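Visitor: Following is a predicted model, sequence given first.
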Amino acid sequence: MQHPRCTSTTHTHPDRVTPAAVRIDTGIFANRFAAQGMSQSQRWAALVEYAVWAAGRSDLLTAIRTELRGRDLVCACPVDDPSCHRNVLADLAHPGREPHSHPAALTVRRPWASMLLIPSSVGGKNVENRTWATDYRGPVLIRGAAGPQTGVDAAGIAMCGRMGFDVPWHSAQKGWLGAAVLTDVHEDAGCCKPWGQTRRHRDQPLYHWVFQSPARLAARTWGAGFEGLHPHPWSVLVNRSALHGQPRAGCVQPPRPLRRLR
């Protein structure tokens, strides 16, 4: 089957838009969370919110399967705009295809993963501590580690309790949980409290990964584990039966990581 082609009304003459084209900046496919004049971080946040919202909308997923497969996707955004929601729609219309613009994904130990999806305005975790840095900025899909022992962090359980969160619930959240926007990565300087940790070893750097605008899935999905920061399709956020219109339940298996993002 032909994959959809992404085009832009900004760079494409109306006479050159094919009959197979579908406008996705109006109607049911429009990103209701985006608005004119948004900053880049706000556009990333709108994209994350749209992807998580779409994952739980059976009517929208049905429309994507029936109306977008094999069709050209037309939007006012530039074709190479990674914060345009057409990237989400292209992934959901043809899961498993070669990526147009996939977000990054990160596996986080429990209960840290679930706490990353609590808004910082109510005390949620907005900093992930890593011993390595990345130049990547933008949406990050969050996966809770599944290992019964290695997937759980004792320090995270203690911190979860001190912050007044539901320890058993957050500790049980594994699989694909949602997404957030990675806005900054900097070396520890005794900052970002209470979530930013302090370097313990002089010869080992510690970096604070700062996240904003978390969005949690209404129903988590399942997939194979991985290490590092890797690109994954938006379709991992959607249950396989809903994604393919199949009556049986199943897990969404992400593709083999393409590369480690730097």
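Guide: Thanks, I have it.
Visitor: For the rest of this, base every contact and every neighbour count on C-alpha atoms.
Guide: Will do.
Visitor: what ranges do the helices span in the stretch 151-262 of the chain?
Guide: For the stretch 151-262 of the chain, the helices defined by DSSP state H, counting those that start in this stretch cover 154-162, 167-171, 240-244.
Visitor: Use this one as the comparison:
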Amino acid sequence: MKALSVRQPWAWAIIYALKNVENRGWPINYRGDILIHAAKTCTKKEYQLAREFCQGMGVVIPELISLRRGQVIGIVTIVDCKFSQVASGWGMAGQYHWHLENPREIIPIPYIGRLGIFEVPDDLVMEVAA
């Protein structure tokens, strides 16, 4: 199954706080389900900036130490992708907005993430998503 690494706390927000846009500098033609992998790396500064942004969106995120990292934490459906020069909601200006729906939590799967879209073996995912 296709997967995308997302730094925390953004990965958490996609699965648990209805973050319905993923901002990327590149478009995606794929439509359908994709695993959300919580990247292993997150600095305190990145976390603090994200926390402030999320608070502005009315979302209180967990403390950095309690966020899962280096694991696949959920599945979401990519339904569209559009470039936008305007910021709105979760979308940042000058980025491709990957529009997301139907976030689902799964039993976390320890996994090494990669840049871009990558594959996670289906048998590994089916064990925990069932």
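Guide: Alright, I've got the coordinates. Just so it is clear, the structure is predicted and the values come from calculations on it, not from any experiment.
Visitor: Throw the helices of the stretch 151-262 of structure 1 into JSON lines and include distance to residue 230 of structure 1 and mean neighbour count, thanks.
Guide: Listed next are those as JSON lines, based on distance: least, Cα to Cα, whole Å; neighbours: other Cα atoms under 10 Å:
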{"stretch": "helix 154-162", "distance to residue 230 of structure 1": "23", "mean neighbour count": "15"}
{"stretch": "helix 167-171", "distance to residue 230 of structure 1": "24", "mean neighbour count": "17"}
{"stretch": "helix 240-244", "distance to residue 230 of structure 1": "21", "mean neighbour count": "19"}
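Visitor: ok now do the residue nearest to residue 64 of structure 2 when sequence neighbours are not counted, which residues does it touch?
Guide: Distances taken as Cα to Cα, 6 or more residues apart in numbering put residue 47 closest to residue 64 of structure 2, at 6.9 Å, once the chain neighbours are dropped. Taking Cα atoms under 8 Å, 6 or more residues apart in numbering, we find residue 47 of structure 2 in contact with 8-9, 64.
Visitor: quick revisit: what would the helices of the stretch 151-262 of structure 1 look like in a markdown table with distance to residue 125 of structure 1?
Guide: Listed next are the helices of the stretch 151-262 of structure 1 as a markdown table, based on distance: least, Cα to Cα, whole Å:
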| stretch | distance to residue 125 of structure 1 |
| --- | --- |
| helix 154-162 | 10 |
| helix 167-171 | 12 |
| helix 240-244 | 29 |
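Visitor: Out of those, which is closest to residue 75 of structure 1?
Guide: helix 240-244 (22.7 Å; Cα to Cα).
Visitor: wait, doesn't residue 90 of structure 2 sit right on residue 18?
Guide: No: using Cα atoms under 8 Å, residue 90 of structure 2 makes no contact with residue 18, being 9.8 Å away.
Visitor: where along structure 2 do the strands fall?
Guide: 2-6, 21-24, 32-38, 71-84, 95-110, 117-119 (DSSP state E).
Visitor: re the thing from before, looking at the helices of the stretch 151-262 of structure 1, which is closest to residue 53 of structure 1?
Guide: Per Cα to Cα, nearest to residue 53 of structure 1 of the helices of the stretch 151-262 of structure 1: helix 240-244, 13.6 Å.
Visitor: OK, contacts around the residue nearest to residue 18 of structure 2 when sequence neighbours are not counted?
Guide: Excluding its sequence neighbours, the residue lying closest to residue 18 of structure 2 (Cα to Cα, 6+ apart) is residue 103, at 7.3 Å. By Cα under 8 Å, 6+ apart, the contact list for residue 103 of structure 2 reads 14-16, 18, 74-77.
Visitor: List buried members of those residues by neighbour count.
Guide: Taking 16 or more other Cα atoms under 10 Å as the criterion, what is buried in the contacts of residue 103 of structure 2 is 14-15, 74-77.
Visitor: Need the residues you listed in CSV (columns: distance to residue 97 of structure 2).
Guide: As requested, those are exported to CSV (distance: Cα to Cα, whole Å):
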residue, distance to residue 97 of structure 2
14, 13
15, 17
74, 19
75, 18
76, 14
77, 13
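Visitor: so which of the residues you listed comes closest to residue 86 of structure 2?
Guide: Distances from residue 86 of structure 2 to these, taken by Cα to Cα, are shortest for residue 14, at 20.5 Å.
Visitor: Looking at structure 2, name the residue matched to residue 115 of structure 1.
Guide: In structure 2, residue 115 of structure 1 lines up with residue 13, judged by TM-score structural alignment.
Visitor: Give me the neighbour count for the nearest residue to that match once chain neighbours are set aside.
Guide: Using Cα to Cα, 6+ apart and skipping residues adjacent in sequence, the residue nearest residue 13 of structure 2 is residue 19, 5.3 Å away. Per other Cα atoms under 10 Å, the neighbour tally for residue 19 of structure 2 reads 22.
Visitor: Which position in structure 1 pairs with residue 19 of structure 2?
Guide: By TM-score structural alignment, residue 19 of structure 2 lines up with residue 125.
Visitor: Contacts only, for the equivalent of residue 36 of structure 2 over in structure 1.
Guide: Here residue 36 of structure 2 is matched to residue 142 in structure 1, going by TM-score structural alignment. Contact partners of residue 142 of structure 1, counting by Cα under 8 Å, 6+ apart, are 105-108, 113, 176-180.
Visitor: can you do 6 Å?
Guide: The neighbours of residue 142 of structure 1, taking Cα atoms under 6 Å, 6 or more residues apart in numbering as the test, are 106, 177-179.
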